[in-house]
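Undergrad: Fold the following and give me the result.
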Amino acid sequence: MTVTRLVLTDFRNHADASLAAGAGFVVLTGENGAGKTNVLEAVSLLAPGRGLRRAPLGEMARQGAAGGFGVAAALGDVEIGTGTQPDAPERRLVRINGAAAAAATLAEWVTVLWLTPAMDRLFVEGPGERRRFLDRLTLALAPGHAQHATRYEAAMRQRNRLLADEAPADPEWLSALEARMAEHGAAIDAARRDMVTTLAAQIEHQPESVFARAGITIDGWGGDAHALARELRDGRRRDAAAGRTLAGPHRADLLVTHLGKAQPAHLCSTGEQKALLLGLVLAHAELVADRVGRAPILLLDEVAAHLDPGRRAALFERLAGKGQVWMTGTEPELFDAVPGGATRYVVANGTVETSN
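TA: Purely as a prediction, here's the structure:
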């Protein structure tokens, strides 16, 4: 799937931007703050979720405008539009081929993966960001994963509210919520573990290269629906005292190791961590293309900035012919080794113009 046209209306610092893109590399260059990452964020909103910045929708509307924003894209014969209205700045609207749709259904049409500078600390921060990263990787292989996650979290929030209430909670209502959590929680765990097992096997058989090979496993809760329902029922008093649910897939973590050094990722150098993360995303993109039959759209924000010329050339070579790749950088020279045929734009002060 390829974005052939992208139109931004009052999105971030872009009042009215339009881009036409080819099937391979799309290179955006310009000074810091020009709006390059904003374009990538707009593309990331073609998938379920809150985009690569995870920002509130109200922050995405252009300051000084009437309020609300729009992102429209053509992907072959599919037209996708998303955005907000001025009178409901935090309510996301989605249309697919002109018909209203739930954001979760976007996973059936397009897969978007990204790397941003903010993710450089993925392996040293708390498990929350790694879970979100794990879920993005899983969603690319199992489009229904987003709906399971949404329903699980909604049921968990209701259960937590009931347990926090001073009045005794209705046991039957608690049991119904726990049954819903168990059903969707088991599906979440199964999809995650299937993805991790498959990706780990693919990485293990890849040759050594400039991109470090990562070993990946899931740490934390794992089990079937019956086990989770029983654990939730037995843990009501414990969870009420804690003020949150202490069992379930929302407590899992993604553990990553440097296979070449047999060392946990969080103990590796900053450069090694970046290489591990990049290698993971590249291997996963290849896995998605093999299993789903369509290459994901890759968004690589400032990915070339801290790579030496040899590693940049190796990166571009590995990405060539593997689908659409959007990349940003401050200097056009960073992308001299990108194969011919790339679509190139210069971004400045919220304007986007083609570059030779």
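Undergrad: okay, CA-based contacts and neighbour counts for the rest of this
TA: OK.
Undergrad: And the strands in the stretch 1-150 of the chain, which stretches?
TA: 5-11, 14-20, 25-29, 69-75, 78-85, 88-96, 99-100, 112-115 (DSSP state E, counting those that start in this stretch).
Undergrad: need the helices for the stretch 101-250 of the chain, in chain order.
TA: Taking DSSP state H, counting those that start in this stretch, the helices of the stretch 101-250 of the chain run over residues 127-141, 145-164, 171-204, 225-234, 236-242.
Undergrad: Which one, of those helices, ends up nearest to Leu276?
TA: Between Leu276 and the helices of the stretch 101-250 of the chain, the shortest separation by CA to CA is 11.0 Å, and it involves helix 171-204.
Undergrad: Helix 127-141 and the closest one, what's the angle between them?
TA: Computed by axes from the mean of the first three to the mean of the last three CA atoms, to 10 degrees, the angle separating helix 171-204 from helix 127-141 equals 80 degrees.
Undergrad: Let's compare: structure for the following, please.
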Amino acid sequence: MDEAAAERRVARLIARDFRNYAELDLAVGSKVVALVGENGAGKTNILEAISLFTPGRGLRRAEFSGMARGQGPGGFAVSLTLDGAADGHRLGTGCEPPGHDGRVSRLCRVDGAPAPSPVAFAEHLRVVWLTPDLDALFRGPAGDRRRFLDRLVLAVDASHGQRVSAMERALRSRNRLLEDRAADERWLDAVEREVAELGVAVALARRETVERLDRLIAQTRDDSAPFPWAGVRLEGDLDDLVAVWPAIEAEDRFRVALRQGRHRDRAAGRSLIGPQTTDLVVRHGPKDVPAATASTGEQKALLVGLVLAHARLVRAMSGLAPIILLDEVAAHLDPRRRGGLFEALEVLAGQVWMTGADEALFAELEGRADVVGICDGRVV
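TA: Down below sits the predicted model:
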């Protein structure tokens, strides 16, 4: 992919009836955009609007019906104009007001033409983000790390979300059949075959991304950098299978394990093996200790470094430098690391959008960034 395509940026963001914005028309020209305003002004809402141009529900994982402005008609629209391509593109998404049945349908457009799903946006744009919700990632439950892991994969493989959703539906079908003791075992065999195929596909996609990320980090690590490097790997029964066996053999072995585990899974009320039990194991590289045992500040720095490394991986694997969304990151870093972050962002390919309550946090970026004031859903 040519260099111009790899350096696409958001040049204009338009939103209507989105969150606390009745009308928003924001044009920017810099590689770094800093949104400044009091808590609740609507800074994160702008980041969320950009994050909707990926498969899924954006950085808050919210229902689309809940994104519409409370005093609005019930629907919303967001569009991005991209700069940096040979011929700029315009992407749009949103939803109409709920129908009589209460359902909300997501709408997607590329250059004015309807798109079947947000997967179509991946041809033009990739997005990665870091939010305060991730601060407890290393100490929290494995499910949080799996969601983070799948976001890592989704940024390089836009079809991954569909595979994960299909796998989760197949697992729910198996659980329902296990609850019905009169269920025909042939139905269970068929569902377990589907679970095995989808589960191995999900596990392989996760494994490829994590292994490539770990290699990239190892090749570029610097023990003296302000953000410590991380060691990453996957832990789980199915992950061990796909690490040793070819895909077809792994599917067969997984399917046998599911059949042999029916009695146990029926008693537990859920499937106890499979990609839904995978954990992302992260270590603090320079100290060689589990990330969960590092200090709160070290964990924050480790997470920032991991997201920046992932942004480099996204460009390497997709050919598109991603848009990087950093919500309230600078406020939680000491001055040395804050300066290190700004230096890293300037050399990192990809446009960066940051938020902060204090304009002084971005003083070092004077003349090198668009600093935009936000107040009560308005640009000031």
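Undergrad: Work out the TM-score between the chains.
TA: The TM-score (TM-score structural alignment, normalised by the length of the first structure) is 0.93; 352 aligned residues with a CA RMSD of 1.8 Å.
Undergrad: before we move on, the earlier item: how about TSV for the helices of the stretch 101-250 of the first structure, with distance to Ala99 of the first structure and mean neighbour count added?
TA: Formatted as TSV, the helices of the stretch 101-250 of the first structure follow (distance: least, CA to CA, whole Å; neighbours: other CA atoms under 10 Å):
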stretch	distance to Ala99 of the first structure	mean neighbour count
helix 127-141	23	20
helix 145-164	19	19
helix 171-204	27	19
helix 225-234	35	17
helix 236-242	42	15
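Undergrad: so which of those comes closest to Met327 of the first structure?
TA: Across those, Met327 of the first structure has its closest neighbour in helix 127-141 (19.1 Å, CA to CA).
Undergrad: list the helices and strands that closest one packs on?
TA: strand 112-115, helix 145-164, helix 171-204, strand 253-258, helix 270-292 (3 or more CA pairs under 8 Å, 6 or more residues apart in numbering; DSSP states H and E).
Undergrad: what residues does the next helix or strand after the fourth one touch?
TA: Of the helices and strands lying after strand 253-258 of the first structure in sequence (DSSP states H and E), the nearest is strand 263-264. Outside of strand 263-264 of the first structure, the residues within contact range by CA atoms under 8 Å, 6 or more residues apart in numbering are Leu255, Val256, Thr257, His258.
Undergrad: change it to 7 Å
TA: Identification of contacts with strand 263-264 of the first structure by CA atoms under 7 Å, 6 or more residues apart in numbering yields Val256, Thr257, His258.
Undergrad: burial measure for the last one, as a count.
TA: When neighbours are counted by other CA atoms under 10 Å, His258 of the first structure registers 21.
Undergrad: Tell me the counterpart of it in the second structure.
TA: In the second structure, the residue paired with His258 of the first structure is His284, using TM-score structural alignment.
Undergrad: Any chance of CSV for the helices and strands packed on helix 127-141 of the first structure, columns distance to Leu246 of the first structure?
TA: Converted to CSV, these look like this (distance: least, CA to CA, whole Å):
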stretch, distance to Leu246 of the first structure
strand 112-115, 30
helix 145-164, 11
helix 171-204, 13
strand 253-258, 14
helix 270-292, 29
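Undergrad: so how far is Pro143 of the first structure from the residue nearest to the spatial centre of the first structure?
TA: Residue closest to the mean C-alpha point of the first structure, counted by CA atoms, centre = their mean, is Arg136 at 4.4 Å. Relative to Pro143 of the first structure, Arg136 of the first structure is positioned 10 Å away (CA to CA, to the nearest Å).
Undergrad: cool, and Gly49 of the first structure?
TA: Between Gly49 of the first structure and Pro143 of the first structure the computed distance is 12 Å (CA to CA).
Undergrad: Then Arg92 of the first structure?
TA: Using CA to CA, Arg92 of the first structure is found at 19 Å from Pro143 of the first structure.
Undergrad: Between the two, which is the more surrounded one?
TA: With neighbours defined as other CA under 10 Å, Arg92 of the first structure and Pro143 compare such that Pro143 has more, 20 against 17.
Undergrad: Identify the residue of the second structure aligned to that one.
TA: In the second structure, Pro143 of the first structure lands on Ala158 (TM-score structural alignment).
Undergrad: Chain neighbours aside, what residue packs nearest to its match?
TA: Spatially, and ignoring its direct neighbours in sequence, Ala158 of the second structure is nearest to Val119 (5.7 Å; CA to CA, 6 or more residues apart in numbering).
Undergrad: That neighbour and Pro55 touch, don't they?
TA: Yes - Val119 of the second structure is within contact range of Pro55, at 5.6 Å (criterion: CA atoms under 7 Å).
Undergrad: Now do the shared contacts for the two.
TA: Here Val119 of the second structure and Pro55 share the contacting residues Ala158, scored by CA under 7 Å, 6+ apart.
Undergrad: Cool, thanks, signing off.
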